[in-house]
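Novice: need coordinates for the below:
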Amino acid sequence: MKDAPRTVHEQVRSADGTTIGYRRSGRGPGLILVHGGMQASQHFTKLAAALSTEFTVYVPDRRGRGLSG
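Specialist: Here you go, the predicted model:
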């Protein structure tokens, strides 16, 4: 099995000015993992690492959670 690529933290600004943070890792076809209401992107760290050997994995934080405002 290949080593998991490193994870980078990035952000975008929504139309209302809120910063939405997300974690990105890997290369290949894009795959988005979205957490539930009482979680944040860090809850998908192991899953994202496993998938990032074959995919570019994006794990956004919903508003008010983790990396997002």
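Novice: only C-alpha atoms from now on, for both contacts and neighbour counts.
Specialist: Noted.
Novice: might you report the residue contacts of residue 9?
Specialist: 21, 22, 23, 24 (C-alpha atoms under 8 Å, 6 or more residues apart in numbering).
Novice: could I get these in TSV, plus columns for neighbour count and secondary structure?
Specialist: As requested, the contacts of residue 9 are arranged in TSV below (neighbours: other C-alpha atoms under 10 Å; DSSP: H, G, I helix; E, B strand; the rest coil):
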residue	neighbour count	secondary structure
21	21	strand
22	22	strand
23	21	strand
24	22	strand
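Novice: please provide the structure for the following sequence as well, for comparison with the first:
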Amino acid sequence: MKERLTDAKAKLRRFQAAIVAGVDPAALVDASNATEEQRAAARAELNGLPAPNLARLDGELGSS
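Specialist: Next comes the predicted model:
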């Protein structure tokens, strides 16, 4: 679980670096969202909690 959390954090840092280097942020949205979900799930597991359903929350927030 810690390895998954570390891997997700590293991916997010790479995405941020790519944006700083000039990559269009829109090109990374799906990958970034998937990685955020993986990070949240790993963090929840480490804390003994069920993984959050971020896709559901995103849909609720986006429809407001």
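Novice: quick check: TM-score for this pair?
Specialist: TM-score for the superposed chains, counting by TM-score structural alignment, normalised by the length of structure 2: 0.30, backed by 28 aligned residues with a C-alpha RMSD of 2.5 Å.
Novice: follow-up on the earlier one: reformat the contacts of residue 9 of structure 1 as JSON lines; add distance to residue 30 of structure 1.
Specialist: Shown next, in JSON lines, are the contacts of residue 9 of structure 1 (distance: C-alpha to C-alpha, whole Å):
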{"residue": "21", "distance to residue 30 of structure 1": "17"}
{"residue": "22", "distance to residue 30 of structure 1": "14"}
{"residue": "23", "distance to residue 30 of structure 1": "13"}
{"residue": "24", "distance to residue 30 of structure 1": "10"}
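Novice: helix or strand: which one has residue 46 of structure 1?
Specialist: For residue 46 of structure 1, the host element (DSSP states H and E) is helix 45-51.
Novice: need the next SSE after that helix, C-terminal direction.
Specialist: Where DSSP H and E defines the elements, the next helix or strand beyond helix 45-51 of structure 1 is strand 56-60.
Novice: brilliant, that's me finished.
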